[in-house]
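A.B. asks: Coordinates only, no sequence provided:
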């Protein structure tokens, strides 16, 4: 009997270990908990960076839950504790773009379709943006009905530093933030942290990280049928957790940024002039930051936000697909990724090297329709 017990014990332990390994290998965990569809981004070592495989798992599951009568809400979160999702798998896209691999088209196309699905979702979509939330992670969260930040949240759209632009619908939500805050965030890649993410409207609610995992999730999983009273219940839960979280003064909200004075101009050059003629330390720091960014990306981003302010999310995503494919055809994206993510020397050699050398015609071409290969939503 003892030998049988030992045999079964080791077999059971092996099965458990195999299950843990399999769970570790699955990049997205999809499960039902009560009446909630729960998505866990499961690449903690890569800070849950989004790749094409993950997108292809998420999209059909979201569509299925949207019509499932046994699913009332969808909750998305990240594994590992460090990040919700730190962005897209940019290095893989870079390699594909260099070699002509269709991944450079497929990744952005399917990611933007997913972003639009989240923006149009018919059921409550709750993103728990606990930890680093950048690039592709913003696209998985910001278009949803509820975005819950914690004291560990770090939000940024740092794409101009790698020769890209704040995509995944950045042209839609950024210009709709107060004043010229969106333009500031888009051009500089400034990092919002903690409660500031909620204060400026990127997150809809704020809770402490500990309460998110215990009180919030435990309640949301087992709420009843979906109707308008259900929405009110969710809002009350968020409000109670939000009010019980301690308030701390925000340096960002007392900065000259919110006057919109420095980032109100008709061009990137005009913004730089504002910054260079201002005597504040804040303005000087932002001017230094912009000087490190891709001049082409700065001009593309400025026009993206100016146009996106009057466009629907769908039209913005179509525009951004044109822009990302223009970046794939250019030079700065590959140089930026080399400088920031591969060699990490942070000394990019931009081409063109100055704002003055980036012609209006070259920017116009980036926004040109792609004909049959345009994104269709």
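C.D. replies: In hand now; what should we look at? None of these values were measured; they are calculated from a predicted model.
A.B. asks: When you work out contacts or count neighbours from here on, use the C-alpha atoms and nothing else.
C.D. replies: Noted.
A.B. asks: who touches the residue nearest in space to the middle of the chain in this structure?
C.D. replies: Residue closest to the mean C-alpha point of the chain, counted by Cα atoms, centre = their mean, is residue 138 at 1.5 Å. In this structure, residue 138 makes contact with 85, 87, 155, 168, judged by Cα atoms under 8 Å, 6 or more residues apart in numbering.
A.B. asks: Adding neighbour count and secondary structure, write these out as TSV.
C.D. replies: Supplementary listing: the contacts of residue 138 in TSV, determined by neighbours: other Cα atoms under 10 Å; DSSP: H, G, I helix; E, B strand; the rest coil:
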residue	neighbour count	secondary structure
85	31	strand
87	25	coil
155	28	strand
168	28	coil
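A.B. asks: second one coming, line it up with the first:
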């Protein structure tokens, strides 16, 4: 079983259905066709009694997935954004499908796992990180906001760790992912091939238990005190002020990182996280994210961010407005207004607990 152009490799061996993201040259960046193929495979395997476990992994040595194909989305936005909206609609349906999948959904979160890569992994029921994992939601750096259900997951991380991760857009380790509630198990990367083979014949929980071990300490966990103190504010300017006034050098460094991001995207991201805390399901969060992403994709901030980071690569985005205090609260709120007939309209089949999907499925 293969998808068009072999961007996705689909195999069924024994009790295992295996999805391999197969664009290693682009760090397995997701295309629309890839997402559609994942959705079709999940639908088929859900009703196939021979498939007892689903596994997703990435081809190559660099990582699972670097997210969506930003260049394609940028080019589409210049032409009106119709394809991008369809891309996100299908992507979010897949994210919701993973979160409520009735069979064990195992994700090898090895190497780089960013943006959309989080969406196809962190909603699973058995999320495995390694010593090579580098995970993040870097959207604020391109004038965008975390999506793929990421606001739902990060809003439920301990204390304000998720707020720190989202607003700075940094990358964190596998141990940090466990602390954030984005992962469940630590397995050395050298054992992943053996674990995949084991999943072909052994129930997922039993197979994982044979290889899972203790993770290294989480650096993020050790920073919890200043993170919780500084990020508890609901105003981005106040968060920056607290970070800058902190006695902790890592807090002041975080302030410098945060103020370099798109002020509009930072304010929208903070509002997204605070609203997501009050939502009862990942589907509701995805509906909210869809409203935001459709509007952000049409904004000058997104176009400028992608230009500076990906197209021209001058790393010198000219944000407008240029500072957090200049961001109009009414403008931020406008991103969350109903899209009317264009609403995504996902409905919650289950109320997912903190950390994403029902962990009992593993």
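C.D. replies: It's in. None of these values were measured; they are calculated from a predicted model.
A.B. asks: So what touches stretch 19-38 of the second structure?
C.D. replies: Outside of stretch 19-38 of the second structure, the residues that reach it under the criterion Cα under 8 Å, 6+ apart are 3-4, 6-11, 54-69, 87, 90-91, 94, 112, 116.
A.B. asks: what's the helix or strand for the residue nearest to the centre of the first structure?
C.D. replies: Assigned by DSSP states H and E, residue 138 of the first structure belongs to helix 136-139.
A.B. asks: The second structure: matching residues for that helix?
C.D. replies: Counting by TM-score structural alignment, helix 136-139 of the first structure falls onto residues 116-119 of the second structure.
A.B. asks: do you know how far residue 160 of the first structure is from residue 228 of the first structure?
C.D. replies: The gap separating residue 160 of the first structure from residue 228 of the first structure is 41 Å, by Cα to Cα, to the nearest Å.
A.B. asks: Burial check on the aligned partner of residue 31 of the first structure in the second structure, number of neighbours?
C.D. replies: Matched across to the second structure, residue 31 of the first structure falls on residue 11, judged by TM-score structural alignment. Close neighbours of residue 11 of the second structure, defined as other Cα atoms under 10 Å, add up to 15.
A.B. asks: Shouldn't residue 11 of the second structure be within a strand?
C.D. replies: Yes. Counting by DSSP: H, G, I helix; E, B strand; the rest coil, one finds residue 11 of the second structure located in a strand.
A.B. asks: Three-state assignment for the closest residue to it other than its chain neighbours, please.
C.D. replies: Counting by Cα to Cα, 6 or more residues apart in numbering, residue 11 of the second structure lies nearest to residue 18, which is 5.2 Å off, once chain neighbours are set aside. When the structure is reduced to helix, strand and coil (three-state DSSP), residue 18 of the second structure reads as strand.
A.B. asks: list the contacts for residue 18 of the second structure?
C.D. replies: 9, 10, 11, 12, 54, 55, 56, 57.
A.B. asks: let's see 10 Å
C.D. replies: Contact analysis of residue 18 of the second structure by Cα atoms under 10 Å, 6 or more residues apart in numbering lists 9-12, 41, 51, 53-57, 105-106, 196, 199-200.
A.B. asks: ok, which stretches of the stretch 101-250 of the first structure are strands?
C.D. replies: Listed in chain order, the strands of the stretch 101-250 of the first structure (DSSP state E, counting those that start in this stretch) span residues 125-129, 132-134, 146-149, 154-156, 192-193, 205-206.
A.B. asks: Compile those into TSV and extend it with columns for distance to residue 48 of the first structure.
C.D. replies: Below are these laid out as TSV (distance: least, Cα to Cα, whole Å):
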stretch	distance to residue 48 of the first structure
strand 125-129	12
strand 132-134	10
strand 146-149	17
strand 154-156	14
strand 192-193	19
strand 205-206	21
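A.B. asks: Nearest to residue 282 of the first structure, out of the ones you listed?
C.D. replies: With distances scored as Cα to Cα, the stretch of the strands of the stretch 101-250 of the first structure nearest to residue 282 of the first structure is strand 192-193 (15.0 Å).
A.B. asks: The closest one aligns to what range in the second structure?
C.D. replies: So strand 192-193 of the first structure is aligned with residues 172-173, judged by TM-score structural alignment.
A.B. asks: neighbouring contacts of the matching stretch?
C.D. replies: 111-113, 129-137, 165, 179-180, 216-220.
A.B. asks: try it again with 7 Å
C.D. replies: Outside of stretch 172-173 of the second structure, the residues that reach it under the criterion Cα atoms under 7 Å, 6 or more residues apart in numbering are 133, 134, 135, 136.
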